[in-house]
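Trainee: give the three-dimensional model of this entry:
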Amino acid sequence: MARIKNKARDDGRLQSKVYIGTKNGKKQYKYVYATSTRELEQKVQELKTKLNKGLDLTADRDTFGYWGEKWLKLKKIEVSVKRYEAYSKRFENLEPIHDFNISKLKATDIQDIILDCADEPSEKTGKPYAKQTLIEIRNVAKQIIQLAIENRVLDYNCASAVKIPKTAEKSTRRALTEEEQSWITDTPHRAQTAAMIMMYAGLRRGELLALTWQDIDLDAHTIKVERSVSMIKGKPHIKEGGKTDAATRTVYIPGKLVNYLRNIAHSPLGLVCPTVKGSLMTETGFSRMWASYLNDLNIKYGDWADCMQTGGKCPSKYAPIEKPFLIPRITPHWLRHTFITLMYLAGVDVLTAKEQAGHADIKTTMAIYTHLDEKYKKKSINKLDEYLESIS
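Mentor: Okay, the predicted model is just below:
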């Protein structure tokens, strides 16, 4: 039982000195202050309750940032470099509470950050943060506080009460339409090979950049995914294996991709998607190549007839003017999603699709297939409606 000793301070407040144990042979005390006896007794009782729960009262001044750094150190040895960098960015998003006392942190403190991110544009996209990003920020806060709980600093995770706004934008990840797929197959560019492989083999960007021609067997119609590239501060680093154990796989590719790859001049031992000098692409290098590719697609397939900025004319790709973007901004994620959608439309079973896509959890594939079921079954019913209307 803690022993309490009260005294009046010069500033008029009351003070209690509570014995909380020993450390390195020295007695440890915790001081509480109040303006009335009743308030003091209440604070002492709260202190006793924490002691009885086994909480470490010597850590009550630890900040959220302090435990965040400890959490990141643990994650650095547990997750991939890419995932660690993502965690670091989400921790940076929580910077407004880094100096907050973690034991006094409230759900509203984290909620304010979530609401600000939902309303204010991010530096990267110029748009408010997507719903999934907001969830990731909250989850990082929750995991940091959970680490402090496991170390007896506090006993309640306030981040669990934080809500994600229903109005938050959902990140856009969709499959390409048949017309958009034809843009990929019909437009030569240095990035076309990357786009074709992501669309017809479902490789992730990191898997694509590490791919060599030795990994491709055109006679067997296969691509072996055995390594991937992680970007560390924008620089590429090859690692054996994929994003997860399931990511190491053999992908069976369609004849359309095989025929395309047969016509690509290459070194038998070289990278499939290298820089112009044949080396691994950096993050900036890939981004610039992709931006150039989208620019070509935009000029070729954009509807310029009604574009007032260019006088209804299609501009030259080299014209020194800011060109409006008239087509969807296709991403590598969209191409991979297209691959999974094509498997669904071809009738590939969900287990095979999971293996071909390299998903670690079949729930991921199931979620995509379920969404596609809802989308295409609705289209089938619409066809019935159209037929009935045509005969009535």
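
Trainee: going forward, measure contacts and count neighbours with C-alpha atoms only.
Mentor: OK.

Trainee: immediately after the host helix or strand of residue 300, which helix or strand?
Mentor: In the assignment (DSSP states H and E), residue 300 maps to helix 283-301. Counting by DSSP H and E, the element after helix 283-301 in chain order, helix or strand, is helix 332-345.

Trainee: one more, please, to line up against the first structure:
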Amino acid sequence: MVSYQKRGNVWQYEISYKDADGKYKKLRKSGFTRKSDAILAASKIQSDHPNLKTAKAGSETFVSYYERWIKTYKKNAVSPITYNKYQNTAKHARKLFGSLKLKELTKLTYQEKLNEFAKTHARRTVSCLHKQLRACILEAMDEHIIASDPTRKAVITGRALPKVVKTLNYQDWAKLITHLDTDRIDEMTIYLAAVTGMRYGEIVGLTIHDLDLNRGIINVNKTWDYKYKTGFMKTKTATSNRKVAIDQTTIHRLSHYLSHHNAENDRPILMDTNNHVLVSAEINNALTAKLQALSIPRITFHGLRHTHASILLYRGVSVLSVSRRLGHSNITTTQSTYLHIIKELESQDKNKIISILNDTLN
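Mentor: Sure thing, here's the model as predicted:
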């Protein structure tokens, strides 16, 4: 039911409706110079919010709605690490949007806040923030809390990051692995990344049961939560569960390492006597120190994974085999990650094709 009344020099509409508990509530808005304006506004409210309960929901702040959304839909559905990323987005959103209400969020406002965030963050970080906020806003649209998508056609920008070396060349890679003291926990960790391409969490999650040294295989079936210290976790994807073949030198080094470290059945082999597993900052510091000592360009620990894959591709290993060794969810991931190498190899293959045809036809 809608009623209209004049209050001083302006008009007000009042809509009566029942809330979720069946109690009558009123939705009022005034400030219209003409009654026809009030009628038009009331009609739009009823059109955008058929049950009217969602009209009130639009008065909730965007940040509050986002925080409730991640608690309801994400907390028990994603890993603790992923959920922490959603919580970090909430922290950024508080600074950016403050007490802005859902119904006040426009495309222009959203883009302005995104641009503000982009001034101090990389494009990839801005894209991640946008992706998570947009998912929440689309939920608000589904609930008819807002009528349109303020994130539609948002432009993603970001601060340009200095170009850094991401991989080692073959000579530097070979120099690194031959100078690592694999009786040490940190240097064995670096060595395994360089010769297997495994992810950090997969490496530090290895137990003695995962090593089949007689057959030369490492069984990857779990990871270790080195960030929040919650213990063993599932691998990143189902295809991350895999068997990684290793060479005789690596078998020998692992055997020697295990003979000097008490490897208990359910304990990571790279955990020290104080039950500590190196966090990412610690292993990156150890890698940086080793590279500096060998006069090799600095890369991150994750760069060892890229180095391993790049060397295999350059040496003629198929993209499919590299994809399976890395535990990628599909070959498309491998192709997109190493597109520059694949294009370079394709150019070389063209020359080989022409050479074969010339030898055959001439």
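
Trainee: sorry, back to before: which parts of the helix holding residue 300 of the first structure are buried?
Mentor: Buried residues in helix 283-301 of the first structure, defined by neighbour count with 16 or more other C-alpha atoms under 10 Å: 286, 289-300.

Trainee: residue 161 of the first structure corresponds to which position in the second structure?
Mentor: If you follow residue 161 of the first structure across to the second structure using TM-score structural alignment, you land on residue 153.

Trainee: helix, strand, or coil at its match?
Mentor: coil (DSSP: H, G, I helix; E, B strand; the rest coil).

Trainee: burial check on it, number of neighbours?
Mentor: 9 (other C-alpha atoms under 10 Å).

Trainee: from residue 107 of the second structure, how far off is it?
Mentor: Residue 153 of the second structure sits 9 Å away from residue 107 of the second structure, going by C-alpha to C-alpha, to the nearest Å.

Trainee: at which residues are the strands of the stretch 201-350 of the second structure located?
Mentor: 211-212, 217-220, 223-225, 231-233, 242-245 (DSSP state E, counting those that start in this stretch).

Trainee: mean offset of the third one relative to the first structure (after superposition)
Mentor: Relative to the matching residues in the first structure, strand 223-225 of the second structure has an average distance of 1.4 Å after the fit, by mean C-alpha distance after the TM-score superposition for the first structure.

Trainee: what range does that strand cover in the first structure?
Mentor: The aligned range for strand 223-225 of the second structure is 228-230, by TM-score structural alignment.

Trainee: show residues contacting that stretch.
Mentor: 81-82, 206-211, 236-243 (C-alpha atoms under 8 Å, 6 or more residues apart in numbering).

Trainee: ok, stretch 158-175 of the second structure next?
Mentor: 115, 118-126, 194, 294, 296-300, 303-304, 306-307, 310-311.

Trainee: if we can go back for a sec, just the ones of the contacts of stretch 228-230 of the first structure in helices?
Mentor: Among the contacts of stretch 228-230 of the first structure, the ones falling in helices (DSSP state H) are 81, 82, 206, 207, 208, 209, 210.

Trainee: for residue 137 of the second structure, see how far away residue 202 of the second structure is.
Mentor: 35 Å.

Trainee: scratch that, residue 33 of the second structure is what I was asking about
Mentor: 33 Å.

Trainee: on that earlier part again, deepest in the core, which of the strands of the stretch 201-350 of the second structure is it.
Mentor: Neighbour counts (mean count of other C-alpha atoms under 10 Å) averaged over each of these peak at strand 223-225, with a mean of 22.

Trainee: how many other residues sit next to the residue nearest to residue 292 of the second structure when sequence neighbours are not counted?
Mentor: Nearest in space to residue 292 of the second structure, with sequence neighbours left out and distances taken as C-alpha to C-alpha, 6 or more residues apart in numbering, is residue 298 at 7.3 Å. Residues near residue 298 of the second structure, counting by other C-alpha under 10 Å, number 19.

Trainee: does residue 298 of the second structure touch residue 288 like I think?
Mentor: Yes: applying C-alpha atoms under 8 Å, one finds residue 298 of the second structure in contact with residue 288, separated by 6.1 Å.

Trainee: who touches both of these two?
Mentor: Joint contacts of residue 298 of the second structure and residue 288 (C-alpha under 8 Å, 6+ apart) do not exist.

Trainee: quickly find the element holding the nearest residue to residue 148 of the second structure once chain neighbours are set aside.
Mentor: Closest residue to residue 148 of the second structure apart from its sequence neighbours, by C-alpha to C-alpha, 6+ apart: residue 141 at 6.7 Å. Using DSSP H and E, residue 141 of the second structure sits within helix 123-142.

Trainee: okay, buried residues for the helix or strand just after that helix please.
Mentor: With elements assigned by DSSP H and E, the helix or strand that comes after helix 123-142 of the second structure is helix 170-178. Buried residues in helix 170-178 of the second structure, counting neighbours by 16+ other C-alpha under 10 Å, are found at 172, 173, 176, 177.

Trainee: so what does the third one match up with in the first structure?
Mentor: Spelled out, that is residue 176 of the second structure. In the first structure, residue 176 of the second structure lands on residue 184 (TM-score structural alignment).
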